[in-house]
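Asks: Give me the fold of what follows.
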Amino acid sequence: MTSATLIRHSRRLAAIALVALLAGCAGPAPQAPPPSPPVAAVVPPISLSPRVIEQASAYRAYVNHASSISPAFADGGGVAQAVRTGSAYEPKQLLRGAIAYGALAALQDAAFVAGVRKFVSDPDQRRTIAYEIMKDPTYAVGFSGSAGAAGRVVAALADDGQRLLDTGRSVKQAAYDVQHAAWSKADVQDREARLAQAKQLSATATPGEMAETALLQQAVTGGAPFGQATEALSPPYPPVVVRSLAVAALAALGYADDASLAQVMPMLSEVNSAQCLNMSKLNLYQCLAVAKPHYEDMFCIGQHILMDTGRCLMKGAGVIDSLDAKALAVAQAAALTPASATITARSRSKRR
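Replies: The predicted model follows:
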C-alpha cells in the first residue's frame, strides 16, 4: 500500500468515525407532532335583542296603565286624564309589543326551548333552520313542545285582552250610572283640542318602563319566569301566536339578537290585528268628535279605547269573549254607526 493510498484510507475512516460521533450526539430523530384536538362547536346562548324586549315592555306598560283606569270618576278632569291614558298607544307598536311579549311567554316553556336547542350544536343546521323560520314563521310550529308554548302565548295575550275588556265594560256602565251627577252632564271644554291630543298620542311611540324591561330581560333565559304552564293547544294557530313562536324559536337558536334584528322586526307584525287596532282608533276619533258631555267621553273610553283594544288582543290570540260576542251580535243587528249610534242616541236621552 502506497503512502498516498494509506492517507486516503485514513481520511475515510476518520470521516466515518466523525459521522458516527455526530449521529450519537444528535439523539433520536424528531417525531411528528400529535394531531390537534377537534375544535368544539360554539353553542350560542338564548338571546333576544333589547329592542325587541323594549317593545314588549312598552306593551305591558300600556296594558297595566289602561286596565287600571277606574270607573269611579268624580269630575271632568279625571275623565280627561283617562282619555289621555287610554289613547297613549300607537297601533303598530302595540302589536309589535304583543307579539314580542308572546315570544317571551313561549320561552317560558322548557319543552319548547329544549326542542329548539337540540339543533344549535351544528352551525350549518342551526343557520338553515333559522333561515327557514325567517322565510316562513309557521316552520316554528314543527318543533317539539310547540303546543305547550302556544298555550302560554294564548293565555298571556288573552289575559291582557280580557283585563282591558273587563275594565272597559265597567267604565262603559259607569257612563250610564254617573248621569245623575251634574258634573257629568257638563260639556267638555275645548273638544277639538282634546280630539287632536288623542290623535297625537295615538301616533307617538312610547318607551317601556325600566323595572318591567329588566324583568323581561331576565325572563329570556328563565331568570325571572312569569306565567304558569297552561293547557297545550293543537294547531292551527292564529298568525299572532305563530309569529310569537317563531321569534321565540329564533331566540332559542341565537338568531334573534341585534345582529339579526333586520330579519326579526318584520315578524312583529300581522295584518288582521293591525287592521283591528287601527279600526279601534278610528272609532275612538269618531266617538270623541260627536261626544259633548263628560259622560259621553266616558262611553268613548269604555267602548272604543278599552273594549275595542281588548277585543283586538283577544282575537289576535284566537279567543273571543262570550259576552263580547253576544254584544257584538246585538250591535250588528241594530246596525250601529261607527260612533256607536251617536253615543247610543245620546245615552237614551240621558236616561230619562
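
Asks: contacts and neighbour counts: CA atoms only from here.
Replies: Will do.

Asks: Can you tell me the centre-most residue of this structure?
Replies: By C-alpha atoms, centre = their mean, the chain has its centre lying nearest to Ala100, at 0.7 Å.

Asks: Relative to Gln179, how far out is that one?
Replies: For Ala100, the distance to Gln179 under the criterion C-alpha to C-alpha, to the nearest Å works out to 41 Å.

Asks: now swap in Gln81 and tell me
Replies: Gln81 sits 19 Å away from Gln179, taking C-alpha to C-alpha as the criterion.

Asks: go on, Ile46?
Replies: Spatial separation of Ile46 from Gln179 under the definition C-alpha to C-alpha is 54 Å.

Asks: Report all helices and strands that the helix or strand hosting Gln200 contacts.
Replies: Of the helices and strands defined by DSSP states H and E, Gln200 is found in helix 191-202. Using 3 or more C-alpha pairs under 8 Å, 6 or more residues apart in numbering; DSSP states H and E as the contact criterion, the elements in contact with helix 191-202 are helix 76-87, helix 271-290.

Asks: what residues does the shortest one touch?
Replies: To tie it back to what came earlier, the one meant is helix 76-87. For helix 76-87, the surrounding residues in contact (C-alpha atoms under 8 Å, 6 or more residues apart in numbering) are 65-66, 69, 73, 183-184, 188, 197-199, 201-202, 294, 297-298, 301, 305-306.

Asks: For the comparison step, fold the sequence that follows:
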Amino acid sequence: MSIQVPGRRGLALAAVVTAAVLAGCAQEAPPSAPAPPPAAPVPSVSLSQKLLEQASAYRAYVDRAAQISPAFTDGAAVAQGLRVGESYQPDQLLRGAIAYGAVVALQDPGFREGVRTYAKDPDQRRQVAYEIMKDPAYTIGFSGSAGAAGLVVNAFTEDGRKLFDDGKAVKQAAYDVQHFAWSKAEVPGRDARLAMAKQLSSMPLEGSTDITAKLQQAVTGAEPLTLAANSAAPPYTPLVVRSMAVAALAALGYADDASLEQVMPLTAEPHSAQCLNMSKLNLYQCLAVAKPHYEDVFCLGQHVLKDTGACLLRGAGAADPDPPVFDTPRITQVSTTPTTKRPHRRKKPD
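Replies: Purely as a prediction, here's the structure:
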C-alpha cells in the first residue's frame, strides 16, 4: 500500500486553515455578565385620597363656621348658627387639621426637596420612613423644616384666629340682642336642641370636591397654595410636628393609600383632642341650662367658636388670646368638670 505525502502546496494550505481557526478562537469574546436591573423609580409625592378628603372637610368647616354672622334677627337664625358651628366630630376635625397641615408643609420647596433627597435609595427611603413613624419629631432634622414649620404655624394661627374673633363677636351679640323681645323668649324644644347638638357632633364632616381637588394639586406641586410665613425655630407643638411628619411621609411616597394604615396614627394628637372634646362638653352643659335665645347665642359664641378657635391657636403654639375656659394642652392636669357662665339679662332702662 502506498502512502501519499502532501506536497508543499498542500502543507501550506493546511497551515493557513489552521492559523485562521486558531485566530478565530483567540478573538472569540468571553460570555458577558448579565445587565444590572434598572434602578427603582423614585416615588412621586402623594397623599392618600382619604387624607385629602379629611383635609378638605377641615378646610370647609373652618371657612363655614368663621362666617357665622352675629347679626341675629330671630331664634331661627340662632338655631341655624348653632347647627353650622356644632357640626363637627372632634377626632375627625383634628385628623383633618393635621392632614391640611401636611399639605401646607409641602408648600415649602426647601423642606420638600430636603426630604426627597432620601427618596432616591429604596433602603434609605424605607429606613427614614420607619424613623418618622416611630418618632414624628425625627422630621425636625430635615433640611428646610423651619420653613415648613413656619407655614404650618401660620396656617393654624390664622384659622384659630378666624374662629376666635368670630366667636368674640357672637358672644358680644348675646348681650346686644337683649334689646329685642324675641331674644328673651324661651327656646322651644330645648331637649331636642341638645340632642341634635350631640348628634351633629358625632357625624363625620364632609369637604367639597373643589377643595379636595385644589389640595391634590398643591400636594403634587401642579398648583401650589399661595402661602407666606417666616421660618419658625423649634420647639414645635405636637400638632405642628405631626403635620410635618405626614408631609415628610408624603414626600417619601409613604403616605398613599397603600401606607394609610401606618400613617393614620400620626393624625391623632392627645392634647388637641382633649381641648376639642372639652369644648364639646362645655357646649353640652351650656345648652342644657340655657333657656332664652340670647343664652343660646352665648353658647355658640363661647363654646363653639371661641373655644374651638382657641384649641387651634394653642395647637399652633400661639399665646392664649383670652384666659382659657379649660386648661391648655401644656398642662398635664385637666379639669373634668366644665363650668359655664351665662350672660346676665340687661336691666330695662328706668
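
Asks: List the TM-score for the superposed pair.
Replies: Scored by TM-score structural alignment, normalised by the length of the second structure, the superposition of the two chains gives a TM-score of 0.88; 338 aligned residues with a C-alpha RMSD of 2.9 Å.

Asks: unless I'm mixing things up, the residue nearest to the centre of the first structure is touching Gln55, no?
Replies: Yes. Assessed by C-alpha atoms under 8 Å, Ala100 of the first structure is found in contact with Gln55 at 6.7 Å.

Asks: Not counting sequence-adjacent ones, nearest residue to Leu312 of the second structure?
Replies: The shortest distance from Leu312 of the second structure to any residue other than its chain neighbours is 4.8 Å, reached at Gly160 (C-alpha to C-alpha, 6 or more residues apart in numbering).

Asks: likewise Asp91 of the second structure?
Replies: Ala273 (6.3 Å).

Asks: can you check Ser69 of the second structure too?
Replies: In space, Ser69 of the second structure is closest to Val170, 7.3 Å off (C-alpha to C-alpha, 6+ apart).

Asks: Distance check, the one you found against Leu312 of the second structure.
Replies: Here the criterion is C-alpha to C-alpha. By it, Val170 of the second structure lies 18 Å from Leu312 of the second structure.

Asks: Mind telling me what element Leu13 of the second structure is part of?
Replies: With secondary structure defined by DSSP H and E, Leu13 of the second structure is part of helix 8-27.

Asks: What segments of the stretch 101-250 of the second structure are strands?
Replies: Under the criterion DSSP state E, counting those that start in this stretch, the stretch 101-250 of the second structure carries no strands.

Asks: residue boundaries of the helices in it?
Replies: Counting by DSSP state H, counting those that start in this stretch, one finds helices in the stretch 101-250 of the second structure at the ranges 109-116, 122-134, 145-176, 190-200, 209-220, 238-252.

Asks: could those be laid out in JSON lines, adding distance to Ser231 of the second structure and mean neighbour count?
Replies: JSON lines is the format used below for those (distance: least, C-alpha to C-alpha, whole Å; neighbours: other C-alpha atoms under 10 Å):
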{"stretch": "helix 109-116", "distance to Ser231 of the second structure": "11", "mean neighbour count": "20"}
{"stretch": "helix 122-134", "distance to Ser231 of the second structure": "21", "mean neighbour count": "16"}
{"stretch": "helix 145-176", "distance to Ser231 of the second structure": "4", "mean neighbour count": "23"}
{"stretch": "helix 190-200", "distance to Ser231 of the second structure": "38", "mean neighbour count": "16"}
{"stretch": "helix 209-220", "distance to Ser231 of the second structure": "20", "mean neighbour count": "18"}
{"stretch": "helix 238-252", "distance to Ser231 of the second structure": "13", "mean neighbour count": "28"}
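
Asks: For Tyr284 of the second structure, which of these is the nearest?
Replies: Between Tyr284 of the second structure and the helices of the stretch 101-250 of the second structure, the tightest spacing by C-alpha to C-alpha is seen for helix 190-200, at 6.7 Å.

Asks: Determine the angle, from 0 to 180 degrees, between that closest one and helix 75-86.
Replies: Between helix 190-200 of the second structure and helix 75-86, the angle comes out at 30 degrees (axes from the mean of the first three to the mean of the last three C-alpha atoms, to 10 degrees).

Asks: Give me the mean deviation of helix 190-200 of the second structure from the first structure.
Replies: Once the two structures are superposed, the average separation between helix 190-200 of the second structure and the matching residues of the first structure is 0.6 Å (mean C-alpha distance after the TM-score superposition for the first structure).

Asks: what span of the first structure lines up against that helix?
Replies: Mapping helix 190-200 of the second structure onto the first structure (TM-score structural alignment) gives residues 191-201.
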